[in-house]
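In: kindly generate the corresponding structure for this input.
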Amino acid sequence: MIAGLLAMFIKGILVVGGFQNLNSALIKGGRHTLTRFDYGVLGRVSPLARIFGGFVGTLVTDGTSQLSIQRFQSCSTTSQARRASCVTMVTGSMISVALTAIGLVCYALYESCDPIESGEIETIDQLIPYTALILFQGIPGITGLYFAAIASAALSTVSSTINSTAINVVEDFLCSFWNRLRKCQSLKVTLGKISVAILGFMSMALAIVTSYSSSNIFQLTYTITAITLGPSTGLFIMGLFIPKTNAKGATLAFVISVAFGVFMFVGHEFFKDTYQDVILPTYTHGCLYDNVTEVTNATASIELFTSSSQGPEHSTIQNLYNLNFNMHALILLVGSVIIGYPLSLVTGPADPAMCDPKLFVPIVDNKRLPASVRTFFRFGVPEQDEWDNRSPQIFTIILEDKM
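Out: A predicted model of the protein is given here:
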């Protein structure tokens, strides 16, 4: 996939005429928005929201999702899992940079002839395939190889996701309600295959439904995954750092956060105002040319459009609908923690003395710190040595008292 993206970027730079022409096109079109932080977190364009949302999004997808956890568990040692995580971060960063660079090249290619406005394509999601056809049309076989690289990468991710989700359904749901299933491996395999088939059909149905959405596929995917992965990451944070969190509080927090996420998603998709979106102009005055190179070399004499309209005043609910989609996962993550901890205290907090130290991560822990400071930040969770030296009868007595 990286090779395919790199080939597309190099070919695009050659067609545009070099990095100098690319930079000139970006300056004329006002596309140098990376360091502009005056957009806030409302509207479509928000570097600030992208930074914070991107951090949480990476934490969610690469740290606590079922797909990532299953891959970490396949590693034989912790150090091996860490190395795999580092490789993932490097390759993921390379793909992100390559996609951003291709996006800049695409703008320079269609600077004076926007393919959507001219009717060449219908949605922004078709821009990359359309550009690949244009760039590689004179090189036999390259277009097919490019689409094969993209398709293989997509199929790999989809198959891994469906497989991990099917395992999650069988092990965490079906086996929980049907204890006899744990002893019958053949039945578990059969149910796993059925789950894969059902999830596959659901994925295809979802792909068909999303094709009718007004949002682009990146925005839609990020918003939908934030509904579940944001609250689930909150569960991980409460479990790792807050030992008094109990099952009731965590479950209620998860349900409330998911419901609020659905509320934000529906409002963002159907009731969002667009006046706060910074819509940079696109042009079609160069569409009379047939050759791509001539189109990109055409000069634009149209002034950069800026709107002086401030738009109507809105309520807090409407501003919530207008919130940048990158912020959804962050809000749901923080919200689940803020809701889950008080609910745990109200419903009966868990006993930190009964928490396994292997499942607890102190916020502050350094052997150079005083013992009193380290003890304070353990919040009552015993040290590993103390936990190992405890007599099994102690746990039996404590459990009997709770029952």
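
In: when you work out contacts or count neighbours from here on, use the C-alpha atoms and nothing else.
Out: Will do.

In: quick check: closest non-adjacent residue to Phe360.
Out: Nearest residue to Phe360, sequence neighbours excluded (Cα to Cα, 6 or more residues apart in numbering): Leu240, at 4.8 Å.

In: ok, the one residue sitting closest to the centre of the chain - contacts?
Out: For the chain, the residue sitting closest to the mean C-alpha position, by Cα atoms, centre = their mean, is Gly57 at 4.0 Å. Contact partners of Gly57, counting by Cα atoms under 8 Å, 6 or more residues apart in numbering, are Ala226, Ala329, Leu330.

In: before we go on, could you also do this sequence so I can check it against the first one:
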Amino acid sequence: MGICLYAPSLALSTVTKLSTWVSMVIMGSICTFYITVGGVKAVVYTDVMQTLLMFIGLIVVIVVCCLDLGGFSNVWAAADEGGRLEFFKLVISFVVMLYVLWLLCFFAGLVAYATYQDCDPITSNRVQKPDQILPYLVMEKLTRLPGMPGVFVAAVYGGVLSSLSSCGNSIACLIWEDFLKDRPYFKKLTDKAATNVVKLISALAGISGIFLGILAGKMGNIIHVTRSVSGSIMGPMQGVFIAGTTMPWVNAKGAVVGFLVSFSYNITVVLGKFIRGGGKPPRLPLSVDGCPENLVNATFASYLTSTSIPNTLVENTSFVETLFDTGGQVDSMQLTTPDPAQTSTGNTVYDISYTLFGASGILITMVVSSIVSLCTKPLAPGEVDERLLSSSSVKIYRLLWQFFKGSKISLPNNQQESEVSLKMISDCSDNKPHPPPNETHLE
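Out: Next up, the predicted model:
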């Protein structure tokens, strides 16, 4: 929730004079209010409207910028020349791909690159973070169209508020259903009182999201933070699910220990990456040659090197010294390029790419849960309902069990007892004499 709250607040602070934390407090308070008072119905209605705004904002930005750049072909050619198009590249991701929305977001990024291919806003210190490039593009290119910056901000807010409201409402319902509903005190509550408890939990979730959003702003690029945190949490969870469906021998102890070990490892690596850095993707080449400052400097430098300047002017002024070093190159007025982002060196565990946290979490969970289950007491074939397992995994496990145990596998005791009891009931019903049709039994 904190990451969802931080993204639109950063966009709003870019297009307005509000600070990031003020916009986070305002938006978090509004979202907390309507998920607390309105409940699920308010969340559903706002999700529909916010989704429409999200698509409209992205489409408007793409269309207007493409027209300014001369069409779709020019945008595509600029992205291809800059090495921004990679089709045949494997990306291990566990993010649900909403293809239409993701394609719009990706193409908005291509439009931003084509617009600033010769004058990078980050290198020229116009913005401080990559997350601010698209809002900066909107403010620079779309301000001539009345209302367009507002449409873009509404689109960003709509895309994130829908997730934030759904998350807050789901957290409240989850805590109530799984942890509070069956407690002795909460069992006695009326429906109205239970509803008030759920609303209180929703409010607390929204307040905690505000504080987590302020913390997320200090952690770096929002894409890196989102993928790192979600991968470190969802990887172990998916590992437990996969182990439960494909490994019939995994017991409850193994699943719990595997999840805890994998989750602890991922969280340690994520926190270490945020503290010491590492594992960032290499930054692709960027240019500031087309920035207005550099064009003026280059023209002025060309004029100075090709025109004779009177000695009195050189003796009486020092502006030439501020422009040129001893080698005669433009120095102090030219924009400097910051150091490249720290790339992965592969020397420590903290240099693992943030895109691999999900895969590592699944692998560690499956391996540890298998080892712990085999060391304690693995489940025998048939102890778990085979309808919940992969059929091929069950067949392989039965063969392995026969090989190592050296005996034929039989049905578990509870299943045998149920079959015997059903057979006895059937026999009794067949052998029981039927009473005469008109005979009355008094008891």
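
In: re the thing from before, surely the residue nearest to Phe360 of structure 1 touches Ile363?
Out: No: assessed by Cα atoms under 8 Å, Leu240 of structure 1 is found out of contact with Ile363, at 9.3 Å.

In: between the two, who's got more neighbours?
Out: Leu240 (17 against 12; other Cα atoms under 10 Å).

In: identify the residue of structure 2 aligned to that one.
Out: Aligned against structure 2 by TM-score structural alignment, Leu240 of structure 1 finds its counterpart in Thr245.

In: also Asp172 of structure 1?
Out: Match for Asp172 of structure 1 (TM-score structural alignment): Asp178.

In: any idea how far that match is from Ala172 of structure 2?
Out: Using Cα to Cα, to the nearest Å, one obtains 10 Å as the distance from Asp178 of structure 2 to Ala172 of structure 2.

In: so between these two, which is more surrounded?
Out: Counted by other Cα under 10 Å, Asp178 of structure 2 and Ala172 do not tie: Ala172 has more neighbours, with 21 against 10.

In: where's that one, which helix or strand?
Out: Following DSSP states H and E, one finds Ala172 of structure 2 within helix 148-175.

In: buried set for that helix?
Out: Residues 148-169, 171-173 are the ones in helix 148-175 of structure 2 that count as buried (16 or more other Cα atoms under 10 Å).

In: my read: Ala108 of structure 2 touches Val60, true?
Out: No: contact criterion Cα under 8 Å: Ala108 of structure 2 and Val60 do not qualify, at 10.0 Å.

In: the more surrounded of these two?
Out: Using other Cα under 10 Å as the criterion, Ala108 of structure 2 and Val60 rank with Ala108 on top: 20 against 15.

In: tell me which residue of structure 1 matches up with that one.
Out: By TM-score structural alignment, Ala108 of structure 2 lines up with Ile102.

In: ditto for Gly71 of structure 2
Out: With TM-score structural alignment as the criterion, Gly71 of structure 2 lines up with Gly18 in structure 1.

In: also Ser391 of structure 2?
Out: Checking TM-score structural alignment: Ser391 of structure 2 goes with Pro362.

In: look up how far Leu133 of structure 1 lies from that match.
Out: Distance, Pro362 of structure 1 to Leu133 of structure 1, using Cα to Cα: 53 Å.

In: and Thr210 of structure 1, what does it touch?
Out: Residues in contact with Thr210 of structure 1 (Cα under 8 Å, 6+ apart) are Ile217, Leu220.

In: try it again with 10 Å
Out: Contact analysis of Thr210 of structure 1 by Cα atoms under 10 Å, 6 or more residues apart in numbering lists Met204, Asn216, Ile217, Leu220, Thr221.

In: how close does the corresponding residue of structure 2 for it get to Ile133 of structure 2?
Out: By TM-score structural alignment, Thr210 of structure 1 lines up with Ala216 in structure 2. For Ala216 of structure 2, the distance to Ile133 of structure 2 equals 18 Å [Cα to Cα].

In: do Tyr116 of structure 2 as well
Out: According to Cα to Cα, Tyr116 of structure 2 and Ile133 of structure 2 sit 9 Å apart.

In: who has more neighbours, those two?
Out: Ranked by neighbour count (other Cα under 10 Å), Tyr116 of structure 2 and Ile133 place Ile133 first, with 22 against 18.

In: ok, and the more buried one, which helix or strand is that part of?
Out: Secondary structure from DSSP H and E places Ile133 of structure 2 in helix 133-141.

In: what does that helix rub up against?
Out: So helix 133-141 of structure 2 is contacted by 8, 10-16, 61, 64-65, 68, 108-109, 111-113, 115-116, 120-122, 126-127, 142-143, 148-153, 156 (Cα under 10 Å, 6+ apart).

In: give me that answer again for 8 Å
Out: Outside helix 133-141 of structure 2, the residues within contact range by Cα under 8 Å, 6+ apart are 11, 14-15, 61, 65, 108-109, 112, 121-122, 127, 148-149, 152.

In: where in structure 1 does it align, residue-wise?
Out: Alignment of helix 133-141 of structure 2 against structure 1: residues 127-135, by TM-score structural alignment.

In: mean distance, the helix or strand containing the residue nearest to Phe360 of structure 1 to its aligned residues in structure 2?
Out: Using DSSP H and E, Leu240 of structure 1 maps to helix 217-241. Mean deviation of helix 217-241 of structure 1 relative to structure 2 after superposition (mean Cα distance after the TM-score superposition for structure 1): 1.2 Å.

In: try stretch 94-106 of structure 1
Out: Mean for stretch 94-106 of structure 1 is 0.9 Å (mean Cα distance after the TM-score superposition for structure 1).

In: could you export the contacts of Thr210 of structure 1 as a markdown table, including neighbour count and distance to Arg390 of structure 1?
Out: Output for the contacts of Thr210 of structure 1, formatted as a markdown table (neighbours: other Cα atoms under 10 Å; distance: Cα to Cα, whole Å):
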| residue | neighbour count | distance to Arg390 of structure 1 |
| --- | --- | --- |
| Met204 | 11 | 53 |
| Asn216 | 14 | 56 |
| Ile217 | 16 | 54 |
| Leu220 | 17 | 51 |
| Thr221 | 12 | 48 |
